[in-house]
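1. Any chance you could fold what I've pasted below:
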Amino acid sequence: MITKDRRLTLSYIFSVIKQSLNGEQQDYTQGSIRKAIFLLAIPMILELSLESVFAVVDMFFVSKLGQNAITTVGLTESVITIVYSIAIGLSTAATAMVARRIGEKNPEAAAHAGAQSMLIALLATLLVSIAGMVYAGEILALMGANEEVVRDGAIFTRIMLGGSVAIMLLFLINGIFRGAGDAAMAMKSLWIASIINIILCPLLIHFFGLKGAAIATVIGRSTGVLYQCYHLFKGSGILKFYRHHFKLNPGITKSIVAIAWPATFQFIIASGSWIILTRLVAETGGTAASAGYQIAFRNFVFFILPAWGLSNAAATLVGQNLGAGQIQRAERSVLLTARYNAILMSFVMVLFLFFSAPIVAVFTQDVEVARYGTQALQIIGSGFIFYAVGMVMIQAFNGAGDTRTPTVINFVCFWLFQVPLAYLLALGLDMDSTGAFIAIPAAESLIACVAWYYFKKGNWKQVKV
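-> Just a heads-up that it's a prediction; the model follows:
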């Protein structure tokens, strides 16, 4: 029998969920911190969860094309993480500046900052797209792909890198929405992109092979961008863009770049380390190890993106509350979010430790590929609680506009610790690909500890944006 108190609790929970998905304008600098976290986090988790569903669905259909196709997608995604790094770097700057201006109750300045960040993004993407389209085959070869993979996969890589403007704008504009506290709009745009991807992916793979997966991705993300732009220019949200916002403002663009370049390098450092580990796995374990690792990595992404949702909620709360002068509220928001994230990821850790084999079996029947994939998933999954805490701390710095501290942390923990450790274990101690797998949770655990230390020092509270 359901008691009255329980009915009231369930009613409250459903009302919060409904409120978060409706995208109603909220003041996150007042009221319950717990409610503010969930109002932001629920759409952010759903937003990134569907993106991660697509990543897994995409790998499911691509895996039917064989080891070469899996390897091509994995190697291309490793390179595209550089595009993601630039997009996330600019998105981080946009979120910090928009959130700070919204906290100051100045939506006009927030819109101006968002528009200026879009101009910078378009220029950066043009350079990346041209390089990717011209040198697609060479990029795959540089990543350690054999001649057969380069021959079959170059067109996939060319389409994906050529369409990187959609990746850039999708992430950037969602960062603008999140900074404004409109997490529901960010969720809807990524849902549209992902649903179209999921529908088109098997159809286009059937007709065009591997390149069909790339075409589906570009079409889906481009549609999401069109939806975002409609609401920025024609919508009724707190942010409304006009033509004059796109008139180049050197002062604002300088501020955006000052925040964005460390954030961009922050993610380039992290993604660069992943690229090196991807190549190390291919060199020491061959195509089977590489394919198994890519399956494990896609599943890792599937389960880690909801944690990113909670972390992004912390970034918005930090930025808006600092803008409103609510410093202690900003700190409490981060600590509470970190607790929730650790609880969520502890369940994922248990799942990966004990159920990796059946998870990997969904994607491949190749015994050797499955063996590598299961091992990678178990080892990587052992550090999920540390991933959860570290992600919240890093995003708290970013939300405050202190992008340099996490950049230094990433450089030390990834390049001075993870990469040398991976090579020591893989080659020095003859552990091969297993050594590379072990280096991942080791480095992420170190990041969590160091980030926690610097967060408690509190220098991020003094950053001006």
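
2. From now on I want contacts and neighbour counts done on CA atoms only, so please keep to that.
-> OK.

3. how about the helices in the stretch 201-350 of the chain?
-> Along the stretch 201-350 of the chain, the stretches classed as helices by DSSP state H, counting those that start in this stretch are 210-233, 250-323, 327-361.

4. List the buried residues of the first one.
-> Residues of helix 210-233 classed as buried under the neighbour-count rule (16 or more other CA atoms under 10 Å) are 210-229, 231-232.

5. what's that helix packed up against?
-> Contact analysis of helix 210-233 by 3 or more CA pairs under 8 Å, 6 or more residues apart in numbering; DSSP states H and E lists helix 33-63, helix 147-162, helix 164-179, helix 183-208 as its packing neighbours.

6. picking that back up, could you identify which of the helices of the stretch 201-350 of the chain is most buried?
-> The highest mean neighbour count among the helices of the stretch 201-350 of the chain, using mean count of other CA atoms under 10 Å, belongs to helix 250-323: a mean of 24.

7. Another for comparison:
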Amino acid sequence: MRSEKVEAMREQILNGPIVKTLILLAYPLIINQLVQVLYNLTDTFWLGKLGRTELSAPGTAWPLVWFFMSIGMGFATAGFAFVSQYVGAREYDKANRAAGALYSLMLIFATAVGITGVLLAPQLLHLMNVSDTIYPYALSYTRVIFGGIPFSFTLFAFNFLLRAVGDTKTPVKINIATVILNIILDPLFIFGWGPFPELGVVGAAIATMLSNTAGSIVGGYLLFTGKVGIHITPETLKPDFNFYSRIFRVGLPASIGSSTTALGFVILTRVIFTIGKLYGQAHGIPNFEDVAFATYSITNRLTNFMFAFSDGISMAMGTMVGQAIGAKLYDRAKTIAEKTMVINFTILGVGTLLFIFFRVPIFRFFINDPAVIAESAKVVKYFSASLPFFGIFAAVNNVFQSAGQTKKSMVLGMVRLWGIRLPLSYGLGVLMRDTAGMWLGMGLSNVIGAVVALAWFLRGSWMKAIIEE
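-> Next up, the predicted model:
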């Protein structure tokens, strides 16, 4: 580890002005999040040119991919907490060993996930109650994405490790390059421009897989050559079962929490298709469940664009909180988190207003479908006002994860999704006999979840280091 660079960043994080340091760390992460959103918007834009069913294919695939990836990402969260706290405590050799152990663990796990996902994709899509019209597109897209999971995983691990030491710029450069590559490859493989075959939905998946692979290779090269703050060597990659046990102890709750959250979104997809099918007759539109899910897919992409700003700030806060806890500066960690919540709420409040005012042209940009645009009016009326509250929830969740208090994060995520969102989305959908109830349930889960998260945060039980064990 290049301790001079890391030491300088550590000093800035622990003793510099909070908001200025937060912005310094956050702006590359915000760019990075926007780049990832652009990744998804590119697929949505081009597939929208093919039709409503093709546009919906990635939206059905990603909850499944996220479910399997989230199991490993829980351990990546634990690794981030260890590395950032070791840096805060000036234990740089231990930080490198933790990084190597995490990287090798992620690679092994991701390979197993990829094989499992390819084999089980048909059964999983049937579990989601995917409509017959969308199913063939979703199946082919899902299998290709699962095939590229090992590269996606190692690219995520690279991002986590560099963020832990305060380097938020290098991952952005790599991710921007991968998105540019994806933007170039998408129409080539989807429409068969030039010498490329016309592959439709499968082409979008191949473009995504190839782009992630290129990013993963570059990230791995930087880690293994020591050209970034973390230096992984064959020695640090060797199995360290003592450290693995610590990663599993801290990471298991995070894995359970993130995977049950991801599974919750798989079930939410089933709820959307079910409510759309049950009460679509009132709209007089055939296959109204496809309309409901297409609206959800576009809404999800748009909210991800808004969350790019708040998520970037929350992740920067996570680096600062993790290092502050490692240095036992608990009051500073609390102040950092509180200021982040205020900033997030403000940003998402402004974004929500823009979303409300420009809803029609935004949706029409992706697909000029009157039924989808009409359904989006319910999104504005019943769901959009809850988005600023999610900024508070996300910040608290990130505080718990960065502190290594993964059990708290696990419970918080499960309460919001399984205890509030799923019951309310389905229950209100049935009660109101309309998809409006489903959107209202989603919105209420953000508001109630934020209140619960803030109350738990203020108790202060998260303010202790895990590296003291």
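
8. circling back: need the helices of the stretch 201-350 of the first structure in a markdown table (columns: distance to Ile409 of the first structure).
-> Putting the helices of the stretch 201-350 of the first structure into a markdown table (distance: least, CA to CA, whole Å) gives the following:
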| stretch | distance to Ile409 of the first structure |
| --- | --- |
| helix 210-233 | 31 |
| helix 250-323 | 9 |
| helix 327-361 | 18 |
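
9. Quick one: closest of the helices and strands packed on helix 210-233 of the first structure to Leu123 of the first structure.
-> Closest to Leu123 of the first structure of those is helix 164-179 (CA to CA; 9.7 Å).

10. closest to Thr264 of the first structure out of the helices and strands packed on helix 210-233 of the first structure?
-> helix 164-179 (12.2 Å).

11. Over in the second structure, find the residue span that closest one aligns onto.
-> Aligned by TM-score structural alignment, helix 164-179 of the first structure falls on residues 149-164 of the second structure.

12. So what touches that stretch?
-> Here stretch 149-164 of the second structure makes contact (CA atoms under 8 Å, 6 or more residues apart in numbering) with 69, 76-77, 79-81, 83-84, 99, 102-103, 106-107, 110-111, 113-114, 168, 170-171, 209, 212-213, 215-217, 219-220, 223, 228-230, 316, 319.

13. one more time with 6 Å, if that's ok
-> For stretch 149-164 of the second structure, the surrounding residues in contact (CA atoms under 6 Å, 6 or more residues apart in numbering) are 80, 84, 110-111, 114, 171, 212-213, 216, 319.

14. Stretch 56-63 of the first structure too?
-> Stretch 56-63 of the first structure is contacted by residues 70, 298, 363 when judged by CA under 6 Å, 6+ apart.

15. same deal with stretch 109-124 of the first structure?
-> So stretch 109-124 of the first structure is in contact with 94, 98, 101, 176, 239, 241, 245-246, going by CA under 6 Å, 6+ apart.

16. For that stretch, give me the average deviation versus the second structure.
-> Taking mean CA distance after the TM-score superposition for the first structure, the mean distance separating stretch 109-124 of the first structure from the aligned residues in the second structure is 1.5 Å.

17. Please compute how far that stretch lies from its chain's middle.
-> Counting by CA atoms, centre = their mean, to the nearest Å, stretch 109-124 of the first structure is centred 20 Å from the centre of its parent chain.

18. List the buried residues for it?
-> 109-118, 121, 124.

19. how about it, which residues of the second structure does it hit?
-> The aligned range for stretch 109-124 of the first structure in the second structure is 94-109, by TM-score structural alignment.

20. Also stretch 302-311 of the first structure?
-> Against the second structure, stretch 302-311 of the first structure falls on residues 305-314 (TM-score structural alignment).

21. For that stretch, which outside residues touch it?
-> Residues contacting stretch 305-314 of the second structure (CA under 6 Å, 6+ apart): 26, 29-30, 33-34, 37, 344, 395.

22. before we move on, what about stretch 422-436 of the second structure?
-> For stretch 422-436 of the second structure, contacts defined as CA under 6 Å, 6+ apart pick out 279, 378, 437-438, 441-442.

23. cool, and stretch 24-41 of the first structure?
-> With CA under 6 Å, 6+ apart as the criterion, stretch 24-41 of the first structure contacts 20, 183, 309-310, 313, 321.

24. before we move on, back to that, who wins for most neighbours among the contacts of stretch 422-436 of the second structure?
-> Neighbour counts for those (other CA atoms under 10 Å) peak at Met438, which has 31 neighbours.

25. List the contacts of it.
-> 425, 429.

26. any idea which helix or strand carries the alignment partner in the first structure of it?
-> In the first structure, Met438 of the second structure lines up with Ala436, judged by TM-score structural alignment. Following DSSP states H and E, one finds Ala436 of the first structure within helix 433-457.

27. By how much does that helix deviate from the second structure on average?
-> Mean deviation of helix 433-457 of the first structure relative to the second structure after superposition (mean CA distance after the TM-score superposition for the first structure): 1.4 Å.

28. how big is the angle separating that helix from helix 327-361?
-> 170 degrees (axes from the mean of the first three to the mean of the last three CA atoms, to 10 degrees).

29. Please compute how far helix 433-457 of the first structure lies from its chain's middle.
-> Helix 433-457 of the first structure has its C-alpha centroid displaced from the chain centroid by 18 Å (CA atoms, centre = their mean).

30. One more: stretch 207-226 of the second structure?
-> Counting by CA atoms, centre = their mean, stretch 207-226 of the second structure comes out at 19 Å from the chain centroid.

31. can you check stretch 10-24 of the second structure too?
-> The answer for stretch 10-24 of the second structure is 25 Å, by CA atoms, centre = their mean.

32. What residues of the helix or strand harbouring Arg7 of the first structure count as buried?
-> Assigned by DSSP H and E, Arg7 of the first structure falls within helix 4-22. Across helix 4-22 of the first structure, burial judged by 16+ other CA under 10 Å covers 16-17, 19-21.
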